[in-house]
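In: Pasting the sequence and the predicted model now:
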Amino acid sequence: MLCEVISKYFNNLDSYLNDEKSPRDYGSGQLLYQSEINFINAIYNNPESNAMELSKKLNITRGAVTQYGNKLEEKGIVSRYLKEGNKKEKYYKLTDLGYKVVSGYIQYHKNANKEICNYLSSLTPEEISIITEFLDRISDLPVTKCNFDSGKCYFDNELLKEVI
């Protein structure tokens, strides 16, 4: 039973991480990767940013900013422009489709958060305390995956003792 809980935790974590790698449509009719959404959100949260500012905010190279800009411009989600008096630096802004993507992204997470909040609000304070303590403990310890087979826990092909 103990190993089942830890395995479920890691399976859910793996599922979340794999889901983050999968592209998703947030209302634009196009699949977008999380890195593209991060770029779009950076423009949304920092309007009139140039490539240098976006590279600092996203901790990516200016070349990567250009690549994301090119890709998302082709998809009609962002546009680049020059400011009057500055013919050198390119600035980024969202198109109407880009704002639709941001709105879809916010709604997607709002719905997920609402669902988990509804579930958590149905729990007793004691159940919430147990979940919180478990999450605190597992984040403080170097716990790794274990396998559960025939009522026994296995870690690195070794049988775990009954008390973990």
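Out: Nice, I can see it.
In: Going by C-alpha atoms from here, please, whenever you check contacts or count neighbours.
Out: Will do.
In: From Y33, how far out is the residue most central in space within the chain?
Out: Nearest residue to the geometric centre of the chain (CA atoms, centre = their mean): E20, 5.5 Å. Applying CA to CA, to the nearest Å, the value for E20 to Y33 is 8 Å.
In: what comes up buried for stretch 121-136?
Out: Residues of stretch 121-136 include none that count as buried (16 or more other CA atoms under 10 Å).
In: What of stretch 103-119?
Out: Of all the residues in stretch 103-119, those buried under the rule 16+ other CA under 10 Å are 104-105.
In: Same check on stretch 49-65?
Out: Buried residues in stretch 49-65, defined by neighbour count with 16+ other CA under 10 Å: 49-55, 62, 65.
In: List the contacts of K75.
Out: Counting by CA atoms under 8 Å, 6 or more residues apart in numbering, K75 touches Q30.
In: Presented hereafter is structure B, for comparison with structure A:
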Amino acid sequence: MDKRQLLIEEYLNLANEIILRNKPEMEKELQGFTLNELEVIEHIAKIPDPNVTKLAEAGYMTRGAISKLTKKLIARDIISTYQREDNKKERYFQLTENGKKINDKHERLHEKWLQRDASVFETMTKDEFDTVFRFIGRYRELIRNEKKEKHV
């Protein structure tokens, strides 16, 4: 098999294995929330002035999907909307107190998993990290440029 294809398959398999491994604990600790909802909550916590477009780009979802998810989260008092003084047309999102609690719980799970998997990262050298980051960066840049060219 071509090494390039094998590398992509191994990366995707690893990502799926991580998700499968973490999913039961995530579902138990954050019962009633889908992975997409948790991702939106996480992005709202991290992105400055998050709006539908920014959330769609960050989560690789459509704006329509983000609109549906945010409506559900608003109805559940997890997020709320606001407008900036300089832009009265655009709606932005922020976490409510309930949303902050969910996000904190989610972040604690990620920390727990990092600690659980620490032995893998402890053995990696700076050069190994740099190589992996360079590869991912180049690949993502290729995809971004391709996407830009299609929209021009």
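Out: Noted; the coordinates are in hand. A quick note: this is a predicted structure, and the numbers were derived from the prediction, not measured.
In: circling back to that earlier point, pretty sure the residue nearest to the centre of the first structure sits against Q34.
Out: Yes - counting by CA atoms under 8 Å, E20 of the first structure does reach Q34; the two are 6.3 Å apart.
In: which helices and strands sit right next to the top helix by length along the first structure?
Out: Criterion DSSP state H: the longest helix present in the first structure is helix 96-121. On a contact count with 3 or more CA pairs under 8 Å, 6 or more residues apart in numbering; DSSP states H and E, helix 96-121 of the first structure meets helix 34-45.
In: one step back: grab the two from the buried residues of stretch 49-65 of the first structure that are most spread out in space.
Out: Spanning the widest gap among the buried residues of stretch 49-65 of the first structure are S49 and R62, at 12.4 Å by CA to CA.
In: tell me the average deviation of the top strand by length along the second structure from the first structure after fitting.
Out: When the second structure is parsed with DSSP state E, its longest strand is strand 87-95. Taken over the aligned residues, the distance from strand 87-95 of the second structure to the first structure averages 1.4 Å (mean CA distance after the TM-score superposition for the first structure).
In: What about L38 of the second structure, how many residues nearby?
Out: Other residues near L38 of the second structure come to 19 when the count uses other CA atoms under 10 Å.
In: same thing with E90 of the second structure?
Out: When neighbours are defined as other CA under 10 Å, E90 of the second structure has 12 of them.
In: That one maps to what in the first structure?
Out: Aligned by TM-score structural alignment, E90 of the second structure pairs with E89 of the first structure.
In: Thought L82 was touching that match, still the case?
Out: Yes - assessed by CA under 8 Å, E89 of the first structure is found in contact with L82 at 6.5 Å.
In: Buried residues of the longest helix anywhere in the second structure, list them for me.
Out: Scanning the second structure for the longest helix, with DSSP H as the assignment, gives helix 3-29. By neighbour count on 16+ other CA under 10 Å, the buried set for helix 3-29 of the second structure is M26.
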